[in-house]
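# how would this look folded up:
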Amino acid sequence: MHLNQTSVKPLGVDKRNKILYRRVSLLYDFGRIYDLSKECFDIGYTMTSFWQYVGYWPHLCLVATTFKGEIIGFLLGGAQINYGQPKIGVVNMLAVKEPYRNQGVGQKLMQLILHIMSAEFCVAVRLDTAEMNFAAQNVYERFGYFKEKLNNNFYSSRENGYSMILPLRANTKPLCDRIREEREQYDKDYPDIISYYSSSVADLLADGIKSN
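Here you go, the predicted model:
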């Protein structure tokens, strides 16, 4: 059994499906996950822009590999850090190679990054997904994410995208629930207007944490 040619300690091992989960190795993995991103996404990321995802937060980037070392999935994470504000984790990209989809690889990567971001003192985690990608939205909602706002023409294809957020700390959940309820009421009162609150969840989280 080849547990990869890197010295990165595994975060998890699926012996039945022979899949290994670990943090990214910049030297060994960067080119390979960049190639996989081109297989999985229509958006053409340049290597420079892709490096901005991987190079800034390598400890928040994960890969799934076979025991022989083939990368079959990856998750690129990051964090929003502003002075005086709570730390918000970000899932920038999640991809699984087509033959390995619907086998729980993406869900395992998400579980691992949520544990890591919680240990990194993130109070919540954000991600974006296409408006019509209902399958991904359903998966994220099962983890507890909810839709924060709709962004028009978010992707280069001009497709709209949802920003979704997941509270990680108990004292942030009431704040997230409150803004969701307010947005639902806003949608009922103004059905012809896309709900886009000027007050962000991050602002509410900051206010709530400071008051505790």
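# Every contact and neighbour count from this point should use C-alpha atoms.
Noted.
# dump the residue contacts of residue 175.
Contact analysis of residue 175 by C-alpha atoms under 8 Å, 6 or more residues apart in numbering lists 201, 204-205, 208.
# count of neighbours near residue 200?
13 (other C-alpha atoms under 10 Å).
# same deal with residue 32?
Using other C-alpha under 10 Å, residue 32 has 12 neighbouring residues.
# tell me the secondary structure for it?
Following DSSP: H, G, I helix; E, B strand; the rest coil, residue 32 is assigned to helix.
# quick one, helices of this structure?
26-40, 47-56, 105-119, 134-143, 173-189, 201-211 (DSSP state H).
# I'd like those as a markdown table, with distance to residue 167 appended.
Below are those laid out as a markdown table (distance: least, C-alpha to C-alpha, whole Å):
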| stretch | distance to residue 167 |
| --- | --- |
| helix 26-40 | 28 |
| helix 47-56 | 22 |
| helix 105-119 | 10 |
| helix 134-143 | 10 |
| helix 173-189 | 6 |
| helix 201-211 | 9 |
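# so of the ones you listed, which one's packed in deepest?
Of the helices of the chain, the one with the most neighbours on average (mean count of other C-alpha atoms under 10 Å) is helix 105-119, at a mean of 18.
# For the comparison step, fold the sequence that follows:
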Amino acid sequence: MSAPNADQLRYVQYDGREEERWLPAIRQLISKDLSEPYSIYVYRYFLYQWGDLCYMALDNESKLIGVIICKLEPHRSGTFRGYIAMLAVQEAWRGQGIASKLVKLAIDAMTAREADEIVLETETSNTASLRLYERLGFLRSKRLHRYYLNGNTAFRLVLFLKEGTALKGSMMDYDQPMPPIVPTDEQAF
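Okay, here's the model as predicted:
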């Protein structure tokens, strides 16, 4: 059997009308690689509302090779924030640019819908994931101690899509040092 060839893949947008066909394969692929045990309701939450931001890589037999699941909504910081919730590629197909292609498709779709920024979390020990996202322009913005159910720590990564986005909303969201609070005479204790 020859090695898999990423040039033969098709990249398609998720279509909710085909949930019965794709959802079991998506769940199986993601559950192999991600440390969180997501319920069917979590998948449906993303796929029902933001299926147009979710993409799949299919081989020439229309088998699922990779998937990215995202959302886009207003954030309390005042930004219109995209979020990459899940990304997985079958192990035999890794290292061929499939994850990069899926992320670029999601970035392009969120950019077209006027996203200000895109965020995600990944385990601090997941060097392949960190390299992928940082190569695409994502920056480490926060360390999240014991973020995952398995107790592992995560980095929050952010990709600013519009100039000035980093200055919107709460600087705490990006793990920037806050200026010291110095009480005035009226506020003295």
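# that older thread, out of the helices of structure 1, which gets nearest to residue 64 of structure 1?
helix 105-119 (7.3 Å; C-alpha to C-alpha).
# which residue in structure 2 lines up with residue 142 of structure 1?
Using TM-score structural alignment, the equivalent of residue 142 of structure 1 in structure 2 is residue 135.
# now swap in residue 75 of structure 1 and tell me
Checking TM-score structural alignment: residue 75 of structure 1 goes with residue 68.
# got the contact list for that match?
Contacts of residue 68 of structure 2 by C-alpha under 8 Å, 6+ apart are 54-56, 84-88, 102-103, 106.
# if I look at the match of residue 142 of structure 1, how far off is residue 97 of structure 2?
12 Å (C-alpha to C-alpha, to the nearest Å).
# just the strands in structure 2 please.
Using DSSP state E, the strands of structure 2 run over 10-13, 55-58, 64-74, 80-89, 117-123, 139-144, 154-160.
# Tabulate those strands (TSV), appending distance to residue 44 of structure 2.
TSV is the format used below for those (distance: least, C-alpha to C-alpha, whole Å):
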stretch	distance to residue 44 of structure 2
strand 10-13	15
strand 55-58	15
strand 64-74	11
strand 80-89	12
strand 117-123	19
strand 139-144	26
strand 154-160	23
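# Can you find the partner of residue 123 of structure 2 in structure 1?
Under the alignment (TM-score structural alignment), residue 123 of structure 2 pairs with residue 130 of structure 1.
# Run a quick neighbour tally on that match.
Neighbour count for residue 130 of structure 1, taken as other C-alpha under 10 Å: 18.
# what's the nearest residue to whatever residue of structure 2 lines up with residue 47 of structure 1 if we skip its chain neighbours?
In structure 2, the residue matched to residue 47 of structure 1 (TM-score structural alignment) is residue 40. Among residues not flanking residue 40 of structure 2 along the chain, residue 27 sits closest, at 7.9 Å (C-alpha to C-alpha, 6 or more residues apart in numbering).
# and the gap between the one you found and residue 20 of structure 2?
With C-alpha to C-alpha as the criterion, residue 27 of structure 2 and residue 20 of structure 2 are 12 Å apart.
# who's sitting farthest from the centroid in structure 1?
residue 189 (31.3 Å; C-alpha atoms, centre = their mean).
# gap between the residue sitting nearest the centre point of structure 1 and residue 208 of structure 1?
The residue lying closest to the centre of structure 1 (C-alpha atoms, centre = their mean) is residue 91, at 2.2 Å. Using C-alpha to C-alpha, residue 91 of structure 1 is found at 23 Å from residue 208 of structure 1.
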